[in-house]
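Visitor: Structure of the sequence below:
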Amino acid sequence: MKGKKTYSLPFLVVLFLALCSARTLNAQEEFLYGDPLPDAPELAARGKHIVGVQTMKLLHKNQIDILNSKAGKEVFYDRPLTVEVWYPAALESASNALTTYEEVMGTRGDSLRPLIPFTFKGRAVRDAAPKTSEGKFPLVIVSHGYVGSRYLMTYLTENLASKGYVVVAIDHTDSTFRDANAFYSTLLNRAKDIKFVLNEMAALTNTPLGKITDANRTGIIGYSMGGYGVLNVGGAGYSDGAAGFFGQMTGGSTAIQSLVASNPDYQESIDPRVKAVVAFAPWGMARGVWDAEGLKGLKKPTFFIAGSQDDISGYENGIKALYEGAINADRYLLTYMNARHNVAPNPPPAESFSPALHIDEYYRYADSSWDQRKINNVNQHFVTAFLGTHLKGEDHSQLLDIPENSNEKDWPGFKPRSSTGMELLHAQGME
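Guide: All right, here's what the predicted structure looks like:
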């Protein structure tokens, strides 16, 4: 027919493949950190609440300035902390519920690891009013690794807020990408920062955010050095050997003595408001930070998460040894087989793919064996079940008391054939 175009079969095949490719690209562009993959487990999905997010600047007054102190002559300062808070928002519609987080790669901006700004999107509304119509929500405090930032685990912080939690992630001064400093500042301040933020959130009282925050039901989550901190806050006091090591690093400072298990004042400081602990790849056990007596003090329900090939914190002599030594805690150990240390962060940003950058910028986030988005979804699932059990009184036993080896049988809550390559151990506390 005159004027009618005809197309050859090869052209139609090429056109079909191009459309498929374009559709896949669009889907990738729309995928944000924390979104569920097709094989995401049951509790990975976001909850009913639209999420608000806001930044707070805090000041922990009269703290030991360990970077400028000398043995026998301590210097004090007001320690600044920036925190990000995610919470259920008083919004009716989820349309345009997006924000942009501003982050950097690198460490301190030195010549080998220069600071490189980048941004990524999240599913939250900046400075939205908190939802006060449903009473108070449990508090969750999140502590990043060394180095890291309050934005390192937004896939999890947003997810928990959508399920009815007030979630606070800390920028630990001297320990972020921007301001990383001598390691002994991190050793001293991690647990102190977490306790301070808990008290600050509890003190908000009549503010809109305070009206929805129940600090008496608090969960604490830490990754790597954050895990080092949350275990101490949870009751696992550091060893006398660790205190001696700290003294050697600092020229004789005893500042960390307040966090040592043998100190009676430390035993009195364990906070009853903390009801549950989640420790991603906690650092320190392989370095003698804890001993058997110190681990006996951890009596709060604890969920450990690890990679079986963790080359930073160690596995058999590190994270698994912590799990085995915490004999007085009702505890779990989720292991990603063949994964290394990065079992907690967001996926690597696209900017980290550049061959011009040090590969560690990519490996700050990525795992060499696992899809980070898959790890994120599994973390969302199990952390939701664990915190829901201990902070909200929900019954998730069918999702937590499951076969140890995921290769032998599909785990409950997982789609068929999707739960391979993991192990979940559970041990009851002796007290």
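Visitor: C-alpha only now, for contacts and for neighbours.
Guide: Fine.
Visitor: all strands for the stretch 51-200 of the chain, in order.
Guide: Under the criterion DSSP state E, counting those that start in this stretch, the stretch 51-200 of the chain contains strands at 51-64, 76-88, 99-105, 116-122, 125-126, 137-143, 166-171.
Visitor: how far off strand 99-105 does the longest one point, in degrees?
Guide: This points to strand 51-64. Interaxial angle, strand 51-64 versus strand 99-105 (axes from the mean of the first three to the mean of the last three Cα atoms, to 10 degrees): 40 degrees.
Visitor: Just list what strand 51-64 packs against, helices and strands only.
Guide: strand 76-88, strand 125-126, helix 154-162 (3 or more Cα pairs under 8 Å, 6 or more residues apart in numbering; DSSP states H and E).
Visitor: nearest to residue 21, of these?
Guide: Residue 21 sits nearest to helix 154-162 of all those, at 26.3 Å, using Cα to Cα.
Visitor: on that earlier part again, quick one: closest of the helices and strands packed on strand 51-64 to residue 389.
Guide: Ranking these by their distance to residue 389 (criterion: Cα to Cα) puts helix 154-162 first, at 13.5 Å.
Visitor: now, of the strands of the stretch 51-200 of the chain, which is deepest in the fold?
Guide: Per-stretch averages of neighbours, counted by mean count of other Cα atoms under 10 Å, single out strand 166-171 among the strands of the stretch 51-200 of the chain, with a mean of 28.
Visitor: Before we compare anything, build this one as well:
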Amino acid sequence: MAKHFYFSFFALLFLTALHNSYAQHEFLIGDALPDAPELTARGTYGVGVQTINLVNKNQLDVLSIKDGKGKMYDRPITIEVWYPALVPDGVEEIETYTQVLGRNGTEDRPVIPFTFNGRALRDAVAIKDNGKYPLVILSHGYVGSRFLFTYLGENLASKGYVVVSIDHTDSTYKDAANFTSTLANRSLDQLFVLNELDRLSAAGSGSFLTGLVDTDNTGLIGYSMGGYGGLNTCGAGYSSGALGFFKTMTGGSDALNKRGMDSEAYKNSIDPRIKAFVALAPWGMANGIWDANGLAGLKTPTLFVAGSEDDISGYEKGIKAIYEGAVNSDRYLLTYINARHNVAPNPPASATMKPGLHIDEYLRYADSVWDMRRINNVNQHFITAFLGIHLKDADYQEYLNVEPDANTGNWKGFKPRTSIGMELLHSTPAID
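Guide: Prediction:
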């Protein structure tokens, strides 16, 4: 009996150790593939993760608008925060995230939870002896969630950033509502979160973020509708046509006017703390959201990322047109040739591949030509270089000063035979 007990006990310890080793070394979302470019690799910091529930008080409830008028409410905003952290020896740097399938602005697709793993430690102790870290804000599309690009949040935190990903109320897989709420609130949510991180990092806030965040060095990353809002946040005011479109959709509301290019209040809202912007497949140009005057208002250094066959935001008349029209920004355009709209999300989890599910559950994450893990790695590489230059004064310019055509095989940081199928354009600002 004793022998059997000791055998079982040590067998359990062995299996536990084996499981832990496997969990540490199996491929997880965000890990580097063998052909990943150089700056994909994680940094030297351990990564902690925490959830914070915020409330933006006394906001217009766009969904309540009737005959041009709406009620005020306290708008809830949940954020996920990744940050440099202490990971004790022998403790797994593994976090299980819960995402959901389902709702896409309709009630006929049930919300179904699923889980996936990433490389972070929940509630880990933040490292504060290296000074404050630049802030990076992630803003998802319609629909999406704060867990849409964990591969990027974890990776940047390991390189010495505090990364905050927003759940945009009325725009997530759980609570998708009328599109007007997303149109009106996206840039407002981004600015609110920036101000809240400034508050939470201040002395006496009682938050684990106290003394951790340098909000004066902020990068904003927006995907699809997050890019739509981010462009506006960074200086591209909406056109009169966009304001009219919103007014028609809401039965007469002028609520979006305060984000229009002709609004003095809008011009005064452009926040100098945002030093760099990454626009992943930004939506709106093909729908007349900006005119030449609005695009000229974007002066923040910007990295655009697109698929050449984007059928949601459009490419030639959409994302590339924004790139070409943002004449006062130092800007880049990274294009995945033949990719469609999904140039930002995590790869599809196994839960999205079950028989009987709506195909869009899979296509929210997948591209029909590109391996999403490959796109994730390339994004990590170029975003590391771009943010490093603008937020950390890092000497990464050589990774962006490459020939436009990747098929030459000479892109800095790419392994032999792996720089293929992409294009990187660069334009300097018309003004200083």
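Visitor: so which strand or helix has residue 368 of the first structure?
Guide: Assigned by DSSP states H and E, residue 368 of the first structure falls within no helix or strand.
Visitor: number of nearby residues for the residue lying closest to it once chain neighbours are set aside?
Guide: Spatial nearest neighbour of residue 368 of the first structure, excluding adjacent residues (Cα to Cα, 6 or more residues apart in numbering): residue 339 at 7.0 Å. Per other Cα atoms under 10 Å, the neighbour tally for residue 339 of the first structure reads 22.
Visitor: Give me the secondary structure label for residue 339 of the first structure.
Guide: coil (DSSP: H, G, I helix; E, B strand; the rest coil).
Visitor: counterpart of it in the second structure?
Guide: Per TM-score structural alignment, the equivalent position to residue 339 of the first structure in the second structure is residue 339.
Visitor: Verify the stated contact: its match with residue 312.
Guide: No. Look at residue 339 of the second structure against residue 312 with Cα atoms under 8 Å: they stay out of range, at 11.6 Å.
Visitor: Mind listing residues that contact stretch 198-215 of the second structure?
Guide: 126, 128, 131-135, 162, 194, 197, 273 (Cα atoms under 8 Å, 6 or more residues apart in numbering).
Visitor: Flag every buried residue along it.
Guide: Judged by neighbour count (16 or more other Cα atoms under 10 Å), stretch 198-215 of the second structure contains these buried residues: 198-202, 209-215.
Visitor: Please apply the same query to stretch 238-246 of the second structure.
Guide: 238-240, 242-246.
Visitor: Restricted to strands, list those.
Guide: Counting by DSSP state E, none of the members of these fall within strands.
Visitor: ok, these vs residue 106 of the second structure, which is closest?
Guide: Using Cα to Cα, these come closest to residue 106 of the second structure at residue 246, 20.5 Å.
Visitor: Wait, the closest one touches residue 253, no?
Guide: Yes. The pair residue 246 of the second structure / residue 253 is scored as a contact, 7.4 Å apart, by Cα under 8 Å.
Visitor: Residue 374 of the second structure matches what in the first structure?
Guide: In the first structure, residue 374 of the second structure lands on residue 374 (TM-score structural alignment).
Visitor: what's the closest non-adjacent residue to the residue positioned nearest the centre of the second structure?
Guide: By Cα atoms, centre = their mean, the mean C-alpha position of the second structure lies nearest to residue 138, the distance being 3.5 Å. The shortest distance from residue 138 of the second structure to any non-neighbouring residue, by Cα to Cα, 6+ apart, is to residue 165 (4.5 Å).
Visitor: could you pull out the helices for the first structure?
Guide: For the first structure, applying DSSP state H gives helices covering 9-30, 154-162, 183-202, 225-234, 240-249, 264-269, 292-296, 320-325, 359-363, 372-392, 397-400.
Visitor: Throw these into JSON lines and include distance to residue 426 of the first structure, thanks.
Guide: Output for the helices of the first structure, formatted as JSON lines (distance: least, Cα to Cα, whole Å):
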{"stretch": "helix 9-30", "distance to residue 426 of the first structure": "37"}
{"stretch": "helix 154-162", "distance to residue 426 of the first structure": "23"}
{"stretch": "helix 183-202", "distance to residue 426 of the first structure": "26"}
{"stretch": "helix 225-234", "distance to residue 426 of the first structure": "17"}
{"stretch": "helix 240-249", "distance to residue 426 of the first structure": "28"}
{"stretch": "helix 264-269", "distance to residue 426 of the first structure": "26"}
{"stretch": "helix 292-296", "distance to residue 426 of the first structure": "17"}
{"stretch": "helix 320-325", "distance to residue 426 of the first structure": "9"}
{"stretch": "helix 359-363", "distance to residue 426 of the first structure": "30"}
{"stretch": "helix 372-392", "distance to residue 426 of the first structure": "12"}
{"stretch": "helix 397-400", "distance to residue 426 of the first structure": "8"}
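Visitor: so of those helices, which one's packed in deepest?
Guide: helix 225-234 (a mean of 28).
Visitor: Run through who's touching that helix.
Guide: 142-146, 186, 190-191, 194-195, 220-222, 237-238, 259, 270-271, 274, 276-284, 298-300.
Visitor: tell me the average deviation of that helix from the second structure after fitting.
Guide: With mean Cα distance after the TM-score superposition for the first structure, helix 225-234 of the first structure departs from the second structure by a mean of 0.5 Å once superposed.
Visitor: circling back: can you convert the strands of the stretch 51-200 of the first structure into TSV and add a column each for distance to residue 318 of the first structure?
Guide: Output for these, formatted as TSV (distance: least, Cα to Cα, whole Å):
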stretch	distance to residue 318 of the first structure
strand 51-64	29
strand 76-88	29
strand 99-105	28
strand 116-122	32
strand 125-126	39
strand 137-143	19
strand 166-171	25
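Visitor: closest to residue 422 of the first structure out of those?
Guide: Of all those, strand 137-143 sits nearest to residue 422 of the first structure, with 24.0 Å by Cα to Cα.
Visitor: now the angle from that closest one to helix 154-162?
Guide: 170 degrees.
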